[in-house]
Each structure stands twice: as structure tokens, then as C-alpha cells.
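Engineer: Give me the fold of what follows.
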Amino acid sequence: MEDKKLEQLTVGAGCFWCIEAVYYQVKGIEDIVSGYTGGTVPGRPTYREICSGLTGHAEVVQVTYDANVISYEDLLVIFMTSHDPTTLNRQGADVGTQYRSVIFYHNDQQKQIAKAVVKEIAPYYENLIVTEISELGEFFKAEAEHQNYYNNNKRQGYCTFVIEPKLTKLRKLHADKLKKQTA
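Structural biologist: Sure, this is the predicted structure:
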């Protein structure tokens, strides 16, 4: 068996609870940390500060994955089809710069792949893609209650009405990239 080739992806697609729930379903995912990055205010931001929209940070997930199992490009295609990349600073009822569609690249190769994926996906959308592609700055882990949110709160209304439809869409579009479901 090959050794694992661990790499990271950092993206924001509205509320981090949604994209975290999506990536937990994908083969090759080793770890997911919900957090904040991309802001301009110094110091460690809190969820309350992020929600104000004044810090410039985005809610993101930092995904550690095995590149021998799934590629960065495949993860970005899943990302681009798991939210609406054509709405500026908004995903559904979540509005503000903290909910922007954004890919934070870790190196130049990721930057080039991100640009290529956005260009490849663009014709499938009626409106212009507004996904930001930015260099990753300092990443801050979100508070404990935001980690693995969907799996810990499946009966909560937001999970039922916002996250579950995204997971249904994921299963329809990317079944070949998902972990096998157990009963």
C-alpha cells in the first residue's frame, strides 16, 4: 500500500458548517477544521466578531486530504458545485463578506489549478462566477462548537433545511468521489 500524500485545501462557501458537512462525505479526507482567514483586523478573531462582517475574515474549512486518493482539482470541482459561486458575499440567507465564495491557495500550483477549475466550471453557470482566489494568510481555528457541526447537530433546523439539500446534491453529482455509506 502506498504511503499517504497529505495536502491541504482551504475554502469558504458561505457558512463553514455546510462545506464541512460536504467534505466529510468525500473519499480521501483525513481531517477538517472550521476556521477563519482572509481578514485584516489583527489578533485572533472570535465567531461573534466574524459575524459582524467588520474583520474581513471569511468562514472557511481547512481540509487535509490524501492526494493519492483524491486530487485538489476534484476537491475544487466539488466545492464549486456545492454552493452558488455566482452570488457575491452571500449564500442563501447568510449575507456578508464572511460568507464569500473563496479559494485560499497554499502555493502557486494550487493557485493555477484554482484558476483553471473556475474557468472550466464557468460555462455551466448562467451568471458570472465571483469566487475569490487569494493567497492563504493566517488561519484561525474556530471555537469547538463549530467543529463537525452537522454530524453533532443533525436535528437542528439549519442542518435539516440548509445542509441536507447540499448533501443530496453532492450524492447526485459526485457519487463516485464519496465514501461508502454504512448502515
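Engineer: make it CA atoms for all contacts and neighbour counts henceforth
Structural biologist: Fine.
Engineer: Let me know the helix or strand that the closest residue to residue 31 other than its chain neighbours is in.
Structural biologist: Spatial nearest neighbour of residue 31, chain neighbours left out: residue 64 (5.0 Å); criterion: CA to CA, 6 or more residues apart in numbering. Following DSSP states H and E, one finds residue 64 within strand 58-66.
Engineer: Show me what that strand is packed up against.
Structural biologist: If you count contacts as 3 or more CA pairs under 8 Å, 6 or more residues apart in numbering; DSSP states H and E, strand 58-66 packs onto strand 6-13, helix 16-23, strand 29-37.
Engineer: Give the buried residues for the helix or strand just after it.
Structural biologist: Note on strand 58-66: by DSSP H and E, the next helix or strand toward the C-terminus is helix 72-81. Residues of helix 72-81 classed as buried by neighbour count (16 or more other CA atoms under 10 Å): 72, 75-81.
Engineer: To compare with the earlier structure, here is another sequence to fold:
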Amino acid sequence: MNTMWYRAFWSLLTISILVIAVGVLLKLPQLMEKSANPSLNKAAVGPDTPYIVLGMGCFWGAEKRMQALTGVLDVEAGYAGGDILNPSYETLHDTEASIQAGKAVKNHAEVVKVYYDSRQTTLEQVLIRFWESHNPTQGNRQGNDIGSNYRSAVFYRTDEERQWAEKTRAIYQANLKTAGIAAPITSEIASLRNYTSAEAYHQDYLEKNPLGYCGLGGTGVAYFDPDMPVRTENPHSTQVAAAEQNWQQIKLNAKEQLIAFESVECGYCKQFDKEVLSAWKNPISIVSTNLTIPPDGWKLSQALFATPTIVLFRDRQEVARYTGYQGAQHFRKWLGDAALSN
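Structural biologist: Below you'll find the predicted structure:
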């Protein structure tokens, strides 16, 4: 009897260990991604920890991008810059509807409050990541998210923060001009007011929902200050000059080519890569990139706004696109229909 109990006990213990091990293995990619920035440490944030409040469109993707910068301790999603006290997610959308109806009221922007360790990074580096990680020329929108609640903004608390925001804006505007982007930066630079932390379900959203929506990201132009030493940390995006050089190194079929525009924070992109690209057998060639611009001379029919976006080019002109990812079967059906189109 004791022997039977002993065997049953060890069998149960073995099964339990295996279940735990499998669970750890399944969670390992997420855990590795979460620890990509060893500086992240909410517990290290205190009343004197420096921070800056930034508007970069939808705060889910903005939070993820700013969390990746070494030296950032925590990033909190919130609302700032509007007239209403204690706003909520619903408040922003209701206020935007009122603005469209002609009401004279200023809406809050979706923002992220970026806490950083000044021993590991600087306000300048945080602002550089900000400029590189979204498109600051789009006015009251960011990609497909339209409205003043999605505007680009830097909300400062001190004159020093204001000066850094204006200085880095001027440098990045020059970078865009050099890259051939003539559009002016529209980012609001204003004193912080009426900041409110967003609801709990918005915090660390893409960590809890790795397949959640994430906008396209930056312009593809890296921040470059000719008076600043070369950074040791790779920028979030790639300079357009380098991007063109990279495109030149990739063999493309001008007659018919698929290009998958992706981003490093995009959970759906990783799923697409795993389920589709890793087993690619279609005769149409495909390449993937984290750039937000096609090769020189290749024309999009409309701006990209989210990832992944897979574009079919013929004679360097877009003829069809697939935005988002709804599974391999759904994508292959789209591709079959697109391949038959004229």
C-alpha cells in the first residue's frame, strides 16, 4: 500500500514539474522580450525621478517604443494637454466629436510619461527616441488614428525641458529636410497641464496583449546632430541614406515583388513571419523590412499606417496591399486574388 502511494506521489510530482516547465517555455519569448531593457524598474521610480510627458499617437505603441530605451525606468500611459479635468478614454473621444461639431474646447492627447535614470540616459536621448519613433509631421493624427487626441506633443515642466524640446525639434527638422521630407514638424511643445494617468487596462498594454494594435512607427529618418558624438546605442530607425543603401543590397524584382513592411514591436508581424514567411513557397518574391519607405522609384498608392502591411508591386507601382494579419489561410487567399488581378 505504501509502495503504491509512493509511486502515485512521485508520478503526480513529475507531472506537475513537467506542466510548470512547459508553462515557462511557452512564456519564455514574452519574458525575454520584457527584459530586453534591463533598466525597466517601476520600483526605482521615486518622487524625484525625472520624467517627460510625450504624445506620439496611440499610447500602446508609444509605451512599448519608449520602454525599449536603455535608462528608462518606467513608462505610464496617460492623458494631458486638454481643458477637461480628470479625463478618461471615453472623454477624449467625446471631446473630439464636440470639436468636430464646432465646440471651442481643447482636447487631451494620449501621452506617455517617461521616467528615466539620469545616470544611464539623458533627456536629450529620450527626446531623440521620441522623434525617431513616430511621425511628427502629421498634425492631428498618427497613421490611421485621426484626431487631436492623437497629436504629437512634448509637454514640459521646466524651461530646460522646453529648450531641449525646441533644440531637438530643430535638428530633426533639418534631418527630415536632408532626407527629402519637406513637411514641417507639427508637434505641440507646451507646458504640462491636466495630466491624468490612463485606466489600468491601458498600462503595459502590448505586454499583456502582444498581438494588440501597434501603429507603423517613425519616418525612417534617424536623428543626427553633427555636433553630437556618435551614439553607442543603435537608433530605433534607420537613416534614409542607409535605407537606400540597404535596398540596393537586396535583389528585387521590378516586374512583380511583395514587400512586407513590419516593425520590431509588432506582435502580428512576428506571427506573420512564423506562419507565412518561414514557409514561403509562392513564386512571387517577398522581402520584409522595418523601414517605412519603399525603395527609391517604387510608388505606394497611399501612405502606410500600420504593421504588418504587405504590398504587391508591379513595375514598381503598388497594385494591392494587405494590412494587419488574420491568419495564414486568410493571407494566402488575399495573395491568390491579388496575383490574379490586372
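Engineer: Quantify their similarity with the TM-score.
Structural biologist: Scored by TM-score structural alignment, normalised by the length of structure 1, the superposition of the two chains gives a TM-score of 0.83; 167 aligned residues with a CA RMSD of 2.5 Å.
Engineer: returning to what we had before: output the helices and strands packed on strand 58-66 of structure 1 in TSV; the columns should cover distance to residue 90 of structure 1 and mean neighbour count.
Structural biologist: Output for these, formatted as TSV (distance: least, CA to CA, whole Å; neighbours: other CA atoms under 10 Å):
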stretch	distance to residue 90 of structure 1	mean neighbour count
strand 6-13	9	22
helix 16-23	13	24
strand 29-37	16	22
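Engineer: wait, which of the ones you listed is closest to residue 91 of structure 1?
Structural biologist: strand 6-13 (7.3 Å; CA to CA).
Engineer: Contacts made by the closest one with the rest, please.
Structural biologist: 19, 58-67, 72, 79, 83-85, 91, 99-106, 136 (CA atoms under 8 Å, 6 or more residues apart in numbering).
Engineer: which residues in structure 2 does stretch 58-73 of structure 1 align to?
Structural biologist: Residues 109-124 of structure 2 are where stretch 58-73 of structure 1 aligns, with TM-score structural alignment as the criterion.
Engineer: Now that stretch: buried residues?
Structural biologist: 109-117, 123.
Engineer: Which position in structure 1 pairs with residue 337 of structure 2?
Structural biologist: Match for residue 337 of structure 2 (TM-score structural alignment): no aligned residue.
Engineer: Distance check, residue 337 of structure 2 against residue 58 of structure 2.
Structural biologist: Remark: distance between residue 337 of structure 2 and residue 58 of structure 2 (CA to CA, to the nearest Å) = 32 Å.
Engineer: Can you show me the strands along structure 2?
Structural biologist: 51-56, 72-80, 109-116, 141-142, 145-146, 152-156, 188-191, 196-197, 256-261, 286-289, 309-314, 317-323 (DSSP state E).
Engineer: Make a markdown table out of these and add distance to residue 244 of structure 2.
Structural biologist: Compiled in a markdown table, these are given as follows (distance: least, CA to CA, whole Å):
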| stretch | distance to residue 244 of structure 2 |
| --- | --- |
| strand 51-56 | 26 |
| strand 72-80 | 31 |
| strand 109-116 | 32 |
| strand 141-142 | 24 |
| strand 145-146 | 28 |
| strand 152-156 | 27 |
| strand 188-191 | 31 |
| strand 196-197 | 41 |
| strand 256-261 | 15 |
| strand 286-289 | 12 |
| strand 309-314 | 18 |
| strand 317-323 | 17 |
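Engineer: quick one, which of those strands is nearest to residue 234 of structure 2?
Structural biologist: Per CA to CA, nearest to residue 234 of structure 2 of the strands of structure 2: strand 72-80, 15.5 Å.
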